[in-house]
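Visitor: return a 3D structure for these sequence lines:
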Amino acid sequence: MTSKKSTNKTSFKKFILWFWGLFLGGVLIVILLFLMAGWGVFGKMPTFEELENPETNLATEVFSSDGKTLGKYYNENRTPVKYEDLPNNLVNALVATEDERYYDHSGVDARGTLRAVAYLGSKGGASTITQQLSKLLFSSTPDNKIERVFQKIKEWVIAVRLERQYTKQEIITMYFNKYDFLYQAVGVRSASRIYFGKEPKDLKTEEAAVLVAMLKNPIYFNPAKEKFKDNSLARRNQVLKQMEKNGYLTTEEKDSLQKLPLKINFSPEGHDEGVATYFRAYLQGFLKDWIEKNPKPDGEKYNIYRDGLKVYTSIDSRMQKYAEEAVKEHMKNLQAEFDSQNKKNKIAPFRGIGEKDIQKIVDRAMRNSDRWREMKEKGIDEDKILASFDKKAEMRIFSWENEQDIDTLMTPRDSILYYKSFLNAGMMSMEPQTGEVKAWVGGINFKHFKYEHVKQARRQVGSTFKPFVYATAIDQLHLSPCYKLPNTIHTIPAGKHGVTQDWSPRNSGGEYGGMVTLKNALARSLNTVTSRVIDKVGPEPVIDLLSKLGVNTENIQPVAAIALGTVDLSVFEMVSAYSTFANKGVYVKPVIVNRIEDKNGTVLYQHVPESRDVMSEEAAYVTINLMEGVTQGGSGTRLRTTWSPPYYKNVVTGHPYEFKNAIAGKTGTTQNQSDGWFMGIVPNLVTGVWVGGEDRAVHFPSIRYGQGATMALPIWGLYMKKVYADKDLGISKEEFERPENLSIEVDCSGYEEGGGEKSDQELLKEKQEKEISDDLDF
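Guide: Have a look, this model is predicted:
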């Protein structure tokens, strides 16, 4: 009996020893595992420096002059926020849902861990906010369960280190700045803007709950995905319940918020989306050039996709919005008319060319396409590449209908012809006194039409070139707008002014006869008078003036024909040149970037204005006065009436113009109506508009629809109606400032054709004109 008791006692002691041995061994193994994780045995661990400055990709943010975000450049669309910019409801929702004891633990929640182990995770996981942050910062996705165990150990170690290194507020801020909410919404600021169109500090409680709900699974609980909206709503309401449970909401508040429908303002911030897309694409090139010339202090180059630069531009977000709206509204109507007129056109969208020329256009487009380039890089021979353009494929194409892309089945060759059929536009608006570019619209849709029509494209300018000819004569010869010339055919003989054979330009409207003032001649865009003016001043002085006005004149030949606008210029060049007339003869180089800062607010670049005197204040004012005649009695007169384009649908009386203020301007139309222009000037804003097809063979069949006054002027009119309606912009409706001691006569009321008896003033003017005429041999 004693022997049996002794044996049992010995067995119990052994059991106790084994138990404590296993327990202590397990503890030692756990400690060893944590030590090994800390030593990097299970993979690289962050250093102290890395914990202090965790590596993140920060988006470069582009700001408008009125403080709005225009867009970003990024690998990850992350723009960090500070803790004070996070609303309490967002922080409370996070803590209540993801880590109830967040403020009580040091990185690892012991109670949560024991509960997770005891119930095998069925009653929730054990990851704290700090552990989730450590996973986001330093851990990759494991390939199997064993790796996940080791990763979890690493996360615990990193979490403890993070808690030692940062405050609770800093950890929450880092977590919100790091999390990927999908749709390029990396970080809570991007998520708040993309899903709700507002800054985080402006989030309502129910909106904050939606974002916190996404932390569980940003796909399955995504409010922007139609099939997951119910999931998002249910999860949002669960977050609100957790907030009530933890004392952040009353029961009444929770019940009221849960009854609200799920509402979002989904505004993607992809590179092809948002406001000022064409401008941002051009700015991207500007920044890359700046980076090449301005390295960091350590010699490394800035990276616009990850260094978190802040770029402050001259663009006004309100004016940019109005410009884009004007282009969209007009071009949608214009395209409908263009398509209607092409229904019976057998070679649509082209006109006036043969099959061989059409094939050349299509072949060139195919060889310039991404499809051709990608297949060529893979070593596919040209015959197979060409064949691929005739195989139908599913594609998503641009359409003005409902302003949404449409899915279709089409061959790549047909898609080329489809996109060739669209008319496009370029528009830029600039403040002449400062050079600040306020609006920049490079096309109708950046996603589908990448070619930019403000700076990149150069098109024939037509009659919008004539003010440069007149300005040269005014500046050099002091001609008055009231000066009269015969409206008859004028011939410049071969050998003069670069003319290879006798040149006798005709007026487009076939109007001839009588004497006309320069002001009337410009208003009516009379080629006969313009040819007489350039015959006397010569093309070289005109080109010299252009160069001083900021125009690249390298490829402009000194021939008389430039007077009628045969040269190719960009909208950018035209607006900057015209701005000199509005700025009293002083050219100011256009500016698009005022300042660049690094992520810490250190100024890296500050714009320094560049300007130069080009012509006298008097000559600039007289040129402006000449162009005022275009809107008083020429092709721009419709800006002062209830006229609207004939193809506008459901137009009400009085829409869209009826301007009463001083406006100087000039329309322009090129051969076959391939290009339509309008340049419009008020005292503190100059705006240029171009409209046309990608290829010159894409155009209207008649001048009625294809002229600048019909294609381009309406965009200017719609835009200016919008900017004038916004009183905060301060766009001038005043008269152009008249120089003191103006010596050139600008009041031509007594000099116009059919003006009645001549006054003493007119007789004196005629004497002056005769003296000038004798001197110039007109």
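Visitor: for the rest of this, base every contact and every neighbour count on C-alpha atoms.
Guide: Fine.
Visitor: chain center to stretch 116-131, what's the gap?
Guide: Distance, stretch centre to chain centre, for stretch 116-131: 46 Å (Cα atoms, centre = their mean, to the nearest Å).
Visitor: run through the helices of the stretch 151-300 of the chain in chain order.
Guide: All helices of the stretch 151-300 of the chain, identified by DSSP state H, counting those that start in this stretch, fall at 168-178, 188-196, 205-214, 229-245, 251-258, 277-293.
Visitor: now render the ones you listed as JSON lines, adding distance to Tyr74.
Guide: Conversion of the helices of the stretch 151-300 of the chain to JSON lines gives the following (distance: least, Cα to Cα, whole Å):
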{"stretch": "helix 168-178", "distance to Tyr74": "14"}
{"stretch": "helix 188-196", "distance to Tyr74": "12"}
{"stretch": "helix 205-214", "distance to Tyr74": "21"}
{"stretch": "helix 229-245", "distance to Tyr74": "27"}
{"stretch": "helix 251-258", "distance to Tyr74": "35"}
{"stretch": "helix 277-293", "distance to Tyr74": "11"}
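Visitor: Thr128 against Asp109, yeah?
Guide: Yes. Assessed by Cα atoms under 8 Å, Thr128 is found in contact with Asp109 at 6.6 Å.
Visitor: want to put them side by side, so please do this one too:
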Amino acid sequence: MRTTNTRFNSKNQLQPADIRRYNWYIWRTVIALFAFVVIMITLTIFDVFGQLPSFRDLENPKSNQATEIISSDKQVLGTYYIQNRSNVTYQELSPNVINALVATEDKRFYDHSGIDFGRSFTIFAHLLIGQKQGGSTITQQLALNLFSERSANPFKRIIQKLQEWVTAVKLERHYTKEEILTMYLNTVDFGAYNTYGIKSAARTYFNTTPDKLTPDQAALLIGMVNGPGIYSPIRHPDNALKRRNLVLSRMAEQKYLSDGQVEEFKQKPLGLDFHQNNHFDGPAPYFRSVLKKELQKIFREQNINRPDGSPYDLDRDGLKIYTTIDATMQQYAEEAQRDYMKDLQAQFNDHWRGRNLYKSIHNFKFLLDQGMQKSDRYKQLKQQEKSDEEIQENFNTKTMLNLFTWHGNIDTMMRPMDSIIYCKMLLRNALMSMDPTTGYVKAWVGGTNFEHFKYDQVKNGTRQVGSTAKPFTYAVAIDNGYSPCMKINNVPDTIRGYGAPWCPRSSPSETLPGFITLRQALAHSQNWVTAHVMGEVKPEPVVDLIKKMGITSAVPPYPSICLGTFDASVFEMTAAYSAFANHGLWTEPTYILRIEDKNGNVLYTHTPRVVQAMNPQTAYVMTYMLKGVIEDGTGSRLTYKYGLRNPIGGKTGTTQNNSDGWFIGITPQLVTGLWTGCEDRDIAFQSTRLGEGANSALPIFAMYMKKVYANQALGIKKNVDFDAPANGVSIILDCGAYNQQQQGTTEVDKKLGF
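Guide: As a prediction, this is how the structure comes out:
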């Protein structure tokens, strides 16, 4: 048998010489390992294992940061993102968040310089055997979040860990502890449908901001840091609760909370106020969709690029878009639409119940085929090279579909073709509200539900404007010296000289007989008097005025434009009416104030165009005319039904076959335009009583304005009237005085023999 050279004394103990030799072996191994680590770190520093972040990279770390859309009252309306990440400053963080993070992830954070060697040397053995070991400091985790992705290969992970060490030390040299904590919390993944950063997490899980997070809320969010999936309070609430309570206990160990506080917080439920993140959630989704395209256009046309010359990416560059939208007014507008459209849709459904749609609606089969061919389902089937017969079979086979209703989305078994019929019979609505003096758009509701119907009807959609065009003709007449008190016989008046002779129709039940004033004619939307005025002033000056008032659609110089036979958008018509309320000045609707990069540098500011569309006297007289619509005309239900008796002008509009219902209301501080109709013009109320703008659009204006007036903080005063021009008004508005003047003029003419 082989013997060893180990020598023992009589008590079987190692001799001092052997101990010294073994100690040398141990130290030699330690020194070798230390030298190996030093060499590896040196090689890492010199980029042998891959390029490390440069000083410029450290000063400007790259991260996919969401662009924020900010309202005029400093609310975040929404974000554009690849990763839903919005940054905060250290001052915007609750101490509870900082304390929970440090206590859980790195209790010696304030004492080390990026590496906690007491923890770090233990990770190598664990990595080699494929086990996770929490040896990373917060700074190291930040380095990983900013500049690399965690490797699954244990050997590559060792190299990556060395790179994290070097980067962590650099970060500690370039940033304060507070900055590192802030950067870390701005980059962490919190799961839940693309939620990154503490700001997005606070909004997603608790509908609050990071500065208002309570200790238990902060503990829940920080508990998710190392496992946003397994500790998700949505998918694994039991795991999330246990993890939250563990974080609370660690906060107590570090003396951030007392034992009594911890026990109290542990008894609380999760208390979630969950708001799933997606691009159509939140206020003003139609506005945000239009805004994004406008921003891209501005960047392109203004040649606004990053410092390196590359184009800005709205989904990644963390820009801040300051808008004119008032979040409170936007909420009121959306609520008014939702509340009334439920009722109007019920009226519409009752109106059509029991009728054969194919016989009652012109081209209904064509409309359905058109709708089918525009659908995503049809396009997908075409991409799969399905035949027309297979596509028809698919659309006539029941399947589970998700449908929009005014009472919430529903899942139901239905033929896809029936869902097209359902959607075709849904009423749509759009609203825009703006300050007439500044042009600032305050509310924008582009449709009924952005998730299901993404087409914006405020700016992108144009529909026939109907009687809302009549004020343009009367404004030209007023500008030519006509008085609102002038009387005209309300009888058919044929206009010639523009192709075929033209004379509009007038419903017998709605026609005022005899001589009526121009104010009465506009108030009651009388077609014959309007046509007579058009015959006097001619179409060309009316077209010129319409163009000055911002209507970009084609408006041919024909007499029929006085009844609104041309198309325009809610955006254009609302802005046009703003000139009446703003002394004749048309101010370009503005919804972008400025654009800033993520560091607060201003990239763009908007200056609206201003055009003197009509003289101030004409504009003022038109406000008097439009108030007549509300006081004793087609808009009078605003007074008798909704109780709005303050100075408000407006005009209803109803197009042929009730396809479009309009109402545009003006006040000295706010002008609001609304449109209601179906997707296709052939589908509409067959009753003017139901389809007219006074029933389909005006009530939403009323409900919106009542909420606006009730909130005094908005500054929209109820009893402010339109200002008269500084130079006074030469046109007589008092019809009694006007009649006396006309009578006196007639007597003088008789005496003179005229």
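Visitor: report the TM-score for the pair.
Guide: TM-score of the superposed chains, computed with TM-score structural alignment, normalised by the length of structure 2, equals 0.91; 733 aligned residues with a Cα RMSD of 2.8 Å.
Visitor: so which of the helices of the stretch 151-300 of structure 1 is nearest Asn507 of structure 1?
Guide: Of all those, the one in closest proximity to Asn507 of structure 1, counting by Cα to Cα, is helix 277-293 (36.9 Å).
Visitor: okay, whichever helix or strand comes after that closest one sits on what stretch of structure 2?
Guide: Per DSSP states H and E, helix 277-293 of structure 1 leads on to strand 310-313 as the next helix or strand towards the C-terminus. Aligned using TM-score structural alignment, strand 310-313 of structure 1 spans residues 320-323 in structure 2.
Visitor: need the longest helix for structure 1.
Guide: Taking DSSP state H as the criterion, structure 1 has its longest helix at helix 2-39.
Visitor: other SSEs contacting that one?
Guide: If you count contacts as 3 or more Cα pairs under 8 Å, 6 or more residues apart in numbering; DSSP states H and E, helix 2-39 of structure 1 packs onto helix 145-165.
Visitor: tell me the average deviation of the helix it packs on from structure 2 after fitting.
Guide: Compared with structure 2 after the fit, helix 145-165 of structure 1 shows a mean deviation of 3.3 Å (mean Cα distance after the TM-score superposition for structure 1).
Visitor: report how many residues lie close to the residue mapped onto Glu679 of structure 2 from structure 1.
Guide: Under the alignment (TM-score structural alignment), Glu679 of structure 2 maps onto Glu694 of structure 1. Around Glu694 of structure 1 there are 21 other residues, counting by other Cα atoms under 10 Å.
Visitor: correct me, but Glu694 of structure 1 touches Leu423?
Guide: Yes. Glu694 of structure 1 sits in contact with Leu423 when judged by Cα under 8 Å, with a separation of 7.1 Å.
Visitor: just put the helices of the stretch 151-300 of structure 1 in TSV and tack on mean neighbour count and distance to Ala577 of structure 1.
Guide: Below are the helices of the stretch 151-300 of structure 1 laid out as TSV (neighbours: other Cα atoms under 10 Å; distance: least, Cα to Cα, whole Å):
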stretch	mean neighbour count	distance to Ala577 of structure 1
helix 168-178	20	45
helix 188-196	25	38
helix 205-214	25	49
helix 229-245	21	53
helix 251-258	15	57
helix 277-293	16	20
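Visitor: quick one: closest of those helices to Tyr220 of structure 1.
Guide: Per Cα to Cα, nearest to Tyr220 of structure 1 of these: helix 229-245, 6.9 Å.
Visitor: I'd like the distance between the most centrally placed residue in structure 1 and Arg318 of structure 1.
Guide: Central residue of structure 1 (Cα atoms, centre = their mean): Ala276, 1.8 Å from the mean position. Using Cα to Cα, to the nearest Å, Ala276 of structure 1 is found at 11 Å from Arg318 of structure 1.
Visitor: residue ranges of the helices in the stretch 501-650 of structure 1, please?
Guide: Going by DSSP H, counting those that start in this stretch, the stretch 501-650 of structure 1 shows helices at 518-523, 527-537, 539-548, 571-582, 617-633.
Visitor: from Ile138 of structure 2, how far out is Asp106 of structure 2?
Guide: For Asp106 of structure 2, the distance to Ile138 of structure 2 - Cα to Cα - is 6 Å.
Visitor: no, scratch that, I was asking about Ile420 of structure 2
Guide: In this view, Ile420 of structure 2 and Ile138 of structure 2 are 54 Å apart by Cα to Cα.
Visitor: also Phe472 of structure 2?
Guide: As judged by Cα to Cα, Phe472 of structure 2 and Ile138 of structure 2 stand 66 Å apart.
Visitor: structure 1: which residue goes with Asn657 of structure 2?
Guide: Aligning on TM-score structural alignment places Asn657 of structure 2 opposite Asn672 in structure 1.
Visitor: for its match, what are its contacts?
Guide: 699-703 (Cα atoms under 8 Å, 6 or more residues apart in numbering).
Visitor: that one belongs to a helix, doesn't it?
Guide: Yes. Per DSSP: H, G, I helix; E, B strand; the rest coil, Asn672 of structure 1 lies within a helix segment.
Visitor: what ranges do the helices span in the stretch 651-778 of structure 1?
Guide: Using DSSP H, counting those that start in this stretch, the helices of the stretch 651-778 of structure 1 run over residues 703-706, 708-711, 713-725, 760-776.
Visitor: tell me which of these lies nearest to Thr687 of structure 1.
Guide: helix 713-725 (7.3 Å).
Visitor: ok, and what's touching that closest one?
Guide: Residues contacting helix 713-725 of structure 1 (Cα under 8 Å, 6+ apart): 319, 322-323, 325-327, 330, 636, 639, 644-645, 656-657, 667, 677-678, 680, 687-689, 729-731.
Visitor: 7 Å - rerun?
Guide: Helix 713-725 of structure 1 has contacts (Cα atoms under 7 Å, 6 or more residues apart in numbering) with 319, 322-323, 326-327, 330, 639, 656-657, 678, 689, 729, 731.
Visitor: before we move on, what about stretch 104-124 of structure 2?
Guide: Contact with stretch 104-124 of structure 2 is made by 102, 133, 135-140, 158, 165, 168-169, 172, 247, 250, as judged by Cα under 7 Å, 6+ apart.
Visitor: same deal with stretch 16-30 of structure 2?
Guide: Residues outside stretch 16-30 of structure 2 that contact it (Cα under 7 Å, 6+ apart): none are found.
Visitor: buried sites along it?
Guide: Within stretch 16-30 of structure 2, no residue counts as buried by 16 or more other Cα atoms under 10 Å.
Visitor: neighbour-wise, which of Ile420 and Ile138 of structure 2 wins?
Guide: Higher neighbour count among Ile420 of structure 2 and Ile138: Ile138, with 24 against 18, using other Cα under 10 Å.
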